[in-house]
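# my questions are about this predicted structure, shown below with the sequence.
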Amino acid sequence: MQDYKNKPVLVAGASGFVGSHIARQLAEQGRQVRVLVRKTSKIAALEGLPVEIHYGDVLEPDTIRAAMDGCGSVFYSVLDPRFWLTDTSILYRNNVDGLVNAMDVALELGVERFVFTSTMGTLGINPDGPVTEDIPFNWLDRAPAYIRARREAELQLLKYAREKGLPGVALCIANTYGPEDYQPTPHGAMLWDVARGKSKHYIETGAPTVDIRDAAQACLLAEEKGRIGERYIIANEFVSNRDFYAMAAAETGQEPPKGISIKLAYAVAWVAERVLKLMGKKDFLLRTDAVYLSNVFREMDHGKASRELGWEPRPLRETVRDAIAWYAEQERKAGS
């Protein structure tokens, strides 16, 4: 066993969807797992796991240091996903400054592995075929502040690996689905709403997907096999919303929802943005950026992750089935 696996391992952002699954799989391997979460975080996803909880904030380096001290590896899954914020400086502070703080502490303490859960949003766009890690980021002029912040975070990770010797690896993760989605994530909630007949419409777009359990497994594989200073696409099947939600509806015998054209969705969002701004509203979800992001990503090639990490994701239909079964069980428990 590698030396770092004999030491405690820290999962920062373990209350989230990806982070909690990383902590779960590490615990299943018998590792000494520490988690760093805020005191205000909901930690239902960690209940029952044999983990050592450290309360802190990535904007407070002393709390990072206390949690990370003695650890061989760090899995960094801290994320502020609020793309709708009017004050976008918050996104940079939480998504970029927090990561820089953690990397500085990791270098100070001699951490041997640093796995960063990035996003497919940092990848370039390829109109002629599947996206790979080698395609340069080519849509900065259209990228909203959230994507710019996530891209800057990944660039900092790669810079630290290249110039400061941080043993860092970045994973560009697609939209995650699956069980133990306690928050739930917005896209997971939409899946469940369709499955239970609550949501009757969808926008006629599509996106790459990945099972949350496979995403977490990729992180553990990256700890062991990932090349320092590299990034890996962690995306499975690209699926249209039409096919995806038809699959969800079929699981529960519901009628498939109806599609709304992307042009109509843009028009509604454009009008709504202006009306809400005139009313003095801030931080609203209905915005053109959201519509754009729902349609910008295309098929992605995870061949590098398969070749170098040995990563093989499960079929999407299995992910949808297991996710819906989990949501249904949670609803049953809540009603009993």
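Ah, there it is. Residues are numbered from 1 along each chain as shown.

# contacts and neighbour counts: CA atoms only from here.
Fine.

# my read: Trp270 touches Thr288, true?
Yes - Trp270 is within contact range of Thr288, at 5.9 Å (criterion: C-alpha atoms under 8 Å).

# between these two, who's got more neighbours?
Using other C-alpha atoms under 10 Å as the criterion, Trp270 and Thr288 rank with Thr288 on top: 19 against 16.

# so for stretch 95-105, what gets flagged as buried?
Asn95, Val96, Asp97, Gly98, Leu99, Val100, Asn101, Ala102, Met103, Val105 (16 or more other C-alpha atoms under 10 Å).

# my bad, stretch 179-191
Pro179, Glu180, Asp181, Tyr182, Gly188, Ala189, Met190, Leu191.

# of all those, which two lie farthest apart?
Using C-alpha to C-alpha, the two most remote members of those are Glu180 and Met190, lying 15.2 Å apart.

# find the nearest non-adjacent residue to Phe137, please.
The shortest distance from Phe137 to any non-neighbouring residue, by C-alpha to C-alpha, 6 or more residues apart in numbering, is to Gly124 (4.0 Å).

# would you check that the one you found makes contact with Pro130?
No - contact criterion C-alpha under 8 Å: Gly124 and Pro130 do not qualify, at 10.4 Å.

# so which of these two has more stuff around it?
More crowded of Gly124 and Pro130, by other C-alpha under 10 Å: Gly124, with 18 against 15.

# can you name the residues that contact Asn241?
Neighbour list for Asn241: Tyr202, Ile203, Glu204, Thr205, Gly206, Ala207 [criterion: C-alpha atoms under 8 Å, 6 or more residues apart in numbering].

# what about 10 Å?
Residues in contact with Asn241 (C-alpha atoms under 10 Å, 6 or more residues apart in numbering) are Tyr202, Ile203, Glu204, Thr205, Gly206, Ala207, Met247, Pro257, Gly259, Ser294.

# presented hereafter is structure B, for comparison with structure A:
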Amino acid sequence: MKVFITGGTGFIGRHLIRRMAQTDHELRCLARPSSDIAHFEELGVEIVYGDVTDKPSIVAAMQGCDWVIDLANIYEFWLPDPSLFAKVNIEGTQNLMEAALETDVMKVVHVSTALVYGKPKDTPFTEESKPGPVQFSEYARTKQKGEEFAWKLHEENDLPLVSIYPVGVLGLGDTKATSQVVRNLVQRRMPATAYNNSTVVLVHVKDVVEGIVRAIEKDGNIGERYILGKEQITLKDYYKMVCEIADVPLPFLALPGWMAMSTAHMLTALSRITKRPPWLGMNVDQMRSFKTGYLCDGSKAEKELGITYTPIRVGLEEEVMAIKQALMLQQQ
């Protein structure tokens, strides 16, 4: 099959390209002219230039493809221009899904996030749970709106859709919020922890990639949804595990929730003025997400896609080792 992939220059996308290059599928990857595409060229992947915010470029790039894997999104908890969340996560998703209908592809795997569920009544929630009334970040809110549009096209226009909902993703190459906490702990830049009793679910990037590949290749699963991730951990145990692996002391202070949130509000307000990210990534949306936490059940992917989840510790060991190696190189 000829597979059209968006978001291939991102964290999950780079791992996916390497995995898909081991198959017999032909890969066509969308990239912006400014993107680093060296890993595409090394693997012999066809590159087409365009942007999900430019629908004509998507339609042209998608011509002749059988399957689509949509990884394009903005995953941040703070941006100097917050309008970009809607531009990419909502409008970009709309453009891509409409292009998929216009080009008659056979299947679209849309990679969303478990955060679109917010805090449902079901605990742990599953793919069939009704999302809670609130999403706790602009990232999650806009991803949920893009998701709604995709499923509307599925229901009303027979878009051949499958959705993937990764939880917090660990592994080599991550530069986003999950990894930033690890880096701050390893470098001993994090003076205190917060929301230690909140529980989250984490997954290794290779398990996410395997879930995507198996979802696109599986017959008869149009209309299905798959949560990817199962292992639960409190933030306190997460911090402790990172520090144990890195052989650094755990921050002595544990901020009460009101203090953590007040600090995040102050730093976020300051960042609106400076247009620079909040100190240590401590922004309101991230603190809201930490405060709420989430519990979900990714066992459907185990049963239907044959996924075997990698222990959280393995992903953290990889991240910590990579961070330490990078720090050693900087010191040389």
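That came in fine, so what should we check first? All of these numbers come straight from a predicted model, not from anything done at the bench.

# coming back round to it: what touches both of Gly124 and Pro130 of structure 1?
Shared contacts of Gly124 of structure 1 and Pro130, defined by C-alpha under 10 Å, 6+ apart, are found at Phe297.

# end to end, how far does stretch 183-200 of structure 2 reach?
Stretch 183-200 of structure 2 has an end-to-end distance of 18 Å (C-alpha to C-alpha, to the nearest Å).

# show me which residues of it are buried.
Those would be Arg183, Leu185, Val186, Met190, Thr193, Ala194, Tyr195, Asn196, Ser198, Thr199, Val200, for stretch 183-200 of structure 2 by 16+ other C-alpha under 10 Å.

# what's the closest of these to Arg32 of structure 2?
Closest to Arg32 of structure 2 out of those is Arg183 (28.4 Å), distances taken as C-alpha to C-alpha.

# let's verify the residue nearest to that closest one when sequence neighbours are not counted: helix, strand, or coil?
Nearest residue to Arg183 of structure 2, sequence neighbours excluded (C-alpha to C-alpha, 6+ apart): Ile323, at 6.7 Å. Secondary structure state of Ile323 of structure 2, per DSSP: H, G, I helix; E, B strand; the rest coil, is helix.

# same question, Arg213 of structure 1
helix.

# same check, this time on Thr117 of structure 1
At Thr117 of structure 1 the chain is in strand, as set by three-state DSSP.

# thinking again about what came up before, doesn't Ile147 make contact with the residue nearest to Phe137 of structure 1?
No - assessed by C-alpha atoms under 10 Å, Gly124 of structure 1 is found out of contact with Ile147, at 11.7 Å.

# mutual contacts of these two, please.
Here Gly124 of structure 1 and Ile147 have Leu140 as joint contacts, going by C-alpha under 10 Å, 6+ apart.

# quick one on the thing from earlier: pick the one among the buried residues of stretch 183-200 of structure 2 closest to Cys65 of structure 2.
Comparing the buried residues of stretch 183-200 of structure 2 against Cys65 of structure 2 with C-alpha to C-alpha places Val200 closest, at 37.0 Å.

# corresponding residue for that closest one in structure 1?
In structure 1, the residue matched to Val200 of structure 2 (TM-score structural alignment) is Ala207.

# could you do Asp66 of structure 2 as well?
Structural alignment (TM-score structural alignment) places Asp66 of structure 2 against Gly72 in structure 1.

# ok, Lys87 of structure 2 next?
Aligned counterpart of Lys87 of structure 2 in structure 1: Arg93 (TM-score structural alignment).

# tell me the spacing between the match of Asp66 of structure 2 and Tyr160 of structure 1.
Gly72 of structure 1 is 18 Å from Tyr160 of structure 1, by C-alpha to C-alpha.

# can you check Gly188 of structure 1 too?
Applying C-alpha to C-alpha to Gly188 of structure 1 and Tyr160 of structure 1 gives a distance of 33 Å.

# next one: Arg196 of structure 1
46 Å.

# re the thing from before, mind checking how far the match of Asp66 of structure 2 is from Val115 of structure 1?
Relative to Val115 of structure 1, Gly72 of structure 1 is positioned 12 Å away (C-alpha to C-alpha).

# out of these two, which sits in the busier spot?
More neighbours surround Val115 than the other of Gly72 of structure 1 and Val115, with 25 against 22 (other C-alpha under 10 Å).

# what lines up with the more buried one in structure 2?
With TM-score structural alignment as the criterion, Val115 of structure 1 lines up with Val109 in structure 2.

# what do you get for Tyr160 of structure 1?
In structure 2, Tyr160 of structure 1 lands on Leu153 (TM-score structural alignment).

# quick check: buried residues in the one helix or strand its match maps to?
For Leu153 of structure 2, the element it lies in under DSSP states H and E is helix 138-157. For helix 138-157 of structure 2, a neighbour-count test (16+ other C-alpha under 10 Å) marks 138-147, 149-151, 153-154 as buried.
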